[in-house]
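Novice: Okay, sequence plus prediction incoming.
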Amino acid sequence: MKVTVDEEKCCGAGQCVLLAPEVFDQRDEDGIVILLDDGPAPALHPAVREAASVCPAAAIALSEDA
């Protein structure tokens, strides 16, 4: 799995951080997503998929090819 985020789309809701804190964080000043791991371990894939699906701004993109 390859994870990418679009900081321009991010609205700072923070659902990704709650669901997969090993993969996502937020900037202190504005809450915009910070990608900590663009190739998470397989054990984290379900949480990352859920984070992408619930992102209100659709700022998280996943590629299952990587």
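Specialist: Perfect, I can see it now.
Novice: From now on I want contacts and neighbour counts done on CA atoms only, so please keep to that.
Specialist: Noted.
Novice: Pull the number of nearby residues for the nearest residue to residue 44 once chain neighbours are set aside.
Specialist: Among residues not flanking residue 44 along the chain, residue 20 sits closest, at 7.4 Å (CA to CA, 6 or more residues apart in numbering). Using other CA atoms under 10 Å, residue 20 has 19 neighbouring residues.
Novice: This protein: helices as residue ranges?
Specialist: Residue ranges of the helices in the chain, as given by DSSP state H, are 15-19, 45-54.
Novice: dropping in the other structure now:
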Amino acid sequence: MKIKADTGRCVGAGMCALTLPEVFDQSEDDGTVEVLDPEPPAERAAAVRRAVQLCPSGALSLDSIEE
């Protein structure tokens, strides 16, 4: 899976960073999402999906990667 973040849509709520700080952070400049690991390992898939679902602005999305 690959994480996509639309920083223009992000409202800086921080739910992603609170849910999964190993994968998401917030910019010190404006509080918008920063993706630390855009292609996290499979064992984090459920937590990543949860973080994407919790995003109040819908700024996060997932793409499947075929191997």
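Specialist: Okay, I see it. Computed from a predicted model, the values in this text were never measured in an experiment.
Novice: Got a TM-score for the pair?
Specialist: Once superposed, chain against chain, the TM-score is 0.92 (TM-score structural alignment, normalised by the length of structure 1); 66 aligned residues with a CA RMSD of 1.0 Å.
Novice: To residue 1 of structure 1, which of the helices of structure 1 lies closest?
Specialist: Closest approach to residue 1 of structure 1 among these is made by helix 45-54 (7.4 Å; CA to CA).
Novice: on contacts alone, who are the packing partners of that closest one?
Specialist: helix 15-19, strand 60-63 (3 or more CA pairs under 8 Å, 6 or more residues apart in numbering; DSSP states H and E).
Novice: Buried ones in that helix, by neighbour count?
Specialist: By 16 or more other CA atoms under 10 Å, the buried positions in helix 45-54 of structure 1 come out as 45, 47, 48, 49, 51, 52, 53.
Novice: Next up, the contacts around the second one.
Specialist: Just to be clear, that refers to residue 47 of structure 1. Counting by CA atoms under 8 Å, 6 or more residues apart in numbering, residue 47 of structure 1 touches 19, 20.
Novice: picking up where we left off before, kindly reformat the helices of structure 1 as a markdown table containing distance to residue 37 of structure 1.
Specialist: Shown next, in a markdown table, are these (distance: least, CA to CA, whole Å):
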| stretch | distance to residue 37 of structure 1 |
| --- | --- |
| helix 15-19 | 12 |
| helix 45-54 | 11 |
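Novice: Which one of those helices lies nearest to residue 27 of structure 1?
Specialist: Comparison of the helices of structure 1 against residue 27 of structure 1 by CA to CA identifies helix 15-19 as nearest, at 11.1 Å.
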